[in-house]
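Q: Compute the structure for the input listed below.
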Amino acid sequence: MNHLFTGTPDARQSSERNEVTSRFRPRYRALSDEEKALHDAIKSKAAELEELIEAVKPGRYRSLGITALEESIMWAIKELTS
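A: As a prediction, this is how the structure comes out:
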């Protein structure tokens, strides 16, 4: 999986690893190489799990499972990048 961000940070990402973050994060702090690798691993495993869940017959519970997966990944990544 490729990193989404490569190159020089734009206005949304700070070049500082100690960037103070707010609840709504107008700017993101720079991630270390280890954090980028963990970010990519989490997203990769989530995609694998999504593919398995999609093999289940369509229905409300499958949809709820995908939504719960999306939410759990969102919170994990939010913690990683905070």
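Q: C-alpha from now on. contacts and neighbour counts both.
A: Fine.
Q: dump the residue contacts of residue 62.
A: Listed by Cα atoms under 8 Å, 6 or more residues apart in numbering, the contact set of residue 62 reads 53-54, 56.
Q: want to put them side by side, so please do this one too:
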Amino acid sequence: MATVDSTSDERTVNNVMRHAYRVLSDAEKAQMQAIKDEGLKFHDLVEDIGASRELSLAKTKIEEAVMWAVKHITA
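A: Purely as a prediction, here's the structure:
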């Protein structure tokens, strides 16, 4: 399976779930990258403090927050 960078215009080609992507502006690409970068930093911070059900839920919510923010940008 080929990989495509999330900020590449190539992401608009042949996607199984979302059949029609739009090409993002440079500002939208930068916003999406920043959201993902900050989400990863927060996820890593939470992961580094231990393991528990609460932290597992926290990491899931971080992932969900990034997903919804990116969906807003790409919609």
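Q: Show me where the first structure has its helices.
A: Along the first structure, counting by DSSP state H, helices occupy 33-54, 60-81.
Q: before we move on, back to that, in the second structure, which of the contacts of residue 62 of the first structure still touch?
A: Contacts conserved in the second structure for those, counting by both residues aligned by TM-score structural alignment, their matches' Cα atoms under 8 Å: 53-54.
Q: so what corresponds to residue 53 of the first structure in the second structure?
A: Counting by TM-score structural alignment, residue 53 of the first structure lines up with residue 46 in the second structure.
Q: was I right about that match contacting residue 57?
A: No. Using Cα atoms under 8 Å, residue 46 of the second structure is not in contact with residue 57, being 10.5 Å away.
Q: More neighbours: these two, which one.
A: residue 46 (16 against 11; other Cα atoms under 10 Å).
Q: The more buried one and residue 54 of the second structure, how far apart?
A: Here residue 46 of the second structure is placed at a distance of 10 Å from residue 54 of the second structure (Cα to Cα, to the nearest Å).
Q: for residue 12 of the second structure, same thing?
A: For residue 12 of the second structure relative to residue 54 of the second structure (Cα to Cα), the value is 37 Å.
Q: Okay then, goodbye and thanks.
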